[in-house]
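1. Give me coordinates for this.
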Amino acid sequence: MPKQNKPQKPAPNPEQALYQALSLCRKAGQLTMGFDAVEEACVKGKAWLVLTASDASPKTVQRMKNAVGDLVDVLPMPLTQDQLAAVCHRAVAVYAVTDRNLAKLCFDRLTDCGIIMNEEELSE
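-> Reported below is the predicted structural model:
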């Protein structure tokens, strides 16, 4: 009897995929949240990637970049604090991913969202 092809689920949009990646980080215990906790994780060398919510204040983002920008990449997300509240159960503007592989996953999802440009695109 031939195999029947199961209908494929539609691929989630890039923002939903990023949200799912952050949720996975949280469930794995590899997501640090809040300015002070993220800064401490970066200084101790535990953070691989720092992410900021799209509605984080410019002052907060600049302070984070000044504090840890030379240690870890600080990247904006297309998600707001309200959208991310379901992940962490409160509104948080700054996140750090403390696992290398999960950080790569989040980085790839940010690339899919168009936040990160490829080096080839930047050189033109």
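2. only C-alpha atoms for contact and neighbour calcs from this point on.
-> Fine.
3. Does Met33 touch Tyr95 like I think?
-> Yes. Counting by CA atoms under 8 Å, Tyr95 is a contact partner of Met33 at 4.6 Å.
4. Pull the number of nearby residues for Asp36.
-> 12 (other CA atoms under 10 Å).
5. Kindly report the same for Val43.
-> 14.
6. Tell me the spacing between it and Met64.
-> Val43 sits 12 Å away from Met64 when distances are taken as CA to CA, to the nearest Å.
7. Check Ala96 too.
-> Ala96 is 11 Å from Met64, by CA to CA.
8. Please apply the same query to Leu75.
-> Here Leu75 is placed at a distance of 10 Å from Met64 (CA to CA).
9. Just want to know which of Ala96 and Met64 has more residues nearby.
-> Higher neighbour count among Ala96 and Met64: Ala96, with 29 against 20, using other CA under 10 Å.
10. Buried residues of whichever helix or strand Cys106 is part of, list them for me.
-> Assessed by DSSP states H and E, Cys106 sits inside helix 100-113. Neighbour counts over helix 100-113 (16 or more other CA atoms under 10 Å) mark 102-103, 105-110, 112-113 as buried.
11. Who are the packing partners of that helix?
-> helix 14-27 (3 or more CA pairs under 8 Å, 6 or more residues apart in numbering; DSSP states H and E).
12. To compare against the first, here's the next sequence to fold:
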Amino acid sequence: MNRTETTRATVATYFDAWRGRDFERLRTVLAPGVEFAGVMGTASGVEECVAGLRGMATSIMTDLVLHARVVEGVDAMTWFDLITDHTPPIPTVNWSRVEDGLITRIRVTFDPRPLTAT
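-> Take a look at the predicted model:
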């Protein structure tokens, strides 16, 4: 598998596991020193990252609707809607970097105003 294929497969596993709330599987694609930065906060390392994703999944997220993924080498951009019980779908982009088959960096951006208005 080349780098782009590895990146695509790793990021697909990340989203499948997060959407399915399979946090043990999610943990298998995160590098020990993974860094996460997003609108709702930051996390350093696997434990903090999984805790943050678990928190999103259990507090506001009811589903994710994936629309597009662009992968080039070690970078993947995934465009999706974050689905909640109390807001319209929230358009979101996730930029992940994959090195040696593990996600080392995640950047997420979306407009948080619908979440703060409820």
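13. TM between them?
-> The TM-score (TM-score structural alignment, normalised by the length of structure 2) is 0.29; 65 aligned residues with a CA RMSD of 5.0 Å.
14. follow-up on the earlier one: quick one: the helix holding Cys106 of structure 1 to helix 14-27, angle?
-> 160 degrees (axes from the mean of the first three to the mean of the last three CA atoms, to 10 degrees).
15. Just the residues contacting the host helix or strand of Leu26 of structure 2, thanks.
-> Using DSSP H and E, Leu26 of structure 2 falls within helix 23-27. Under the criterion CA atoms under 8 Å, 6 or more residues apart in numbering, residues 13-14, 17-18, 46, 50, 54 lie in contact with helix 23-27 of structure 2.
16. Equivalent analysis for stretch 17-25 of structure 1, please.
-> Here stretch 17-25 of structure 1 has contacts from 31, 79, 84, 87, 97, 102, 105-106, 109-110, using CA under 8 Å, 6+ apart.
17. For Leu102 of structure 2, grab the count of nearby residues.
-> Using other CA under 10 Å, Leu102 of structure 2 is surrounded by 22 other residues.
18. Sorry, wrong one. I was asking about Val70 of structure 2.
-> Val70 of structure 2: 12 neighbours (other CA under 10 Å).
19. doesn't Thr78 make contact with it?
-> Yes. Using CA under 8 Å, Val70 of structure 2 is in contact with Thr78, at 6.5 Å.
20. can you pull the buried residues of the helix or strand Arg107 of structure 2 falls within?
-> Arg107 of structure 2 is part of strand 102-110 when elements are defined by DSSP H and E. Burial within strand 102-110 of structure 2, assessed by neighbour count using 16+ other CA under 10 Å, is assigned to 102-108.
21. try stretch 67-83 of structure 2
-> 69, 71, 74-83.
22. Save these as JSON lines, and put in distance to Arg97 of structure 2 and secondary structure too.
-> Conversion of the buried residues of stretch 67-83 of structure 2 to JSON lines gives the following (distance: CA to CA, whole Å; DSSP: H, G, I helix; E, B strand; the rest coil):
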{"residue": "Arg69", "distance to Arg97 of structure 2": "13", "secondary structure": "strand"}
{"residue": "Val71", "distance to Arg97 of structure 2": "10", "secondary structure": "strand"}
{"residue": "Val74", "distance to Arg97 of structure 2": "5", "secondary structure": "coil"}
{"residue": "Asp75", "distance to Arg97 of structure 2": "5", "secondary structure": "strand"}
{"residue": "Ala76", "distance to Arg97 of structure 2": "6", "secondary structure": "strand"}
{"residue": "Met77", "distance to Arg97 of structure 2": "9", "secondary structure": "strand"}
{"residue": "Thr78", "distance to Arg97 of structure 2": "11", "secondary structure": "strand"}
{"residue": "Trp79", "distance to Arg97 of structure 2": "15", "secondary structure": "strand"}
{"residue": "Phe80", "distance to Arg97 of structure 2": "17", "secondary structure": "strand"}
{"residue": "Asp81", "distance to Arg97 of structure 2": "20", "secondary structure": "strand"}
{"residue": "Leu82", "distance to Arg97 of structure 2": "20", "secondary structure": "strand"}
{"residue": "Ile83", "distance to Arg97 of structure 2": "24", "secondary structure": "strand"}
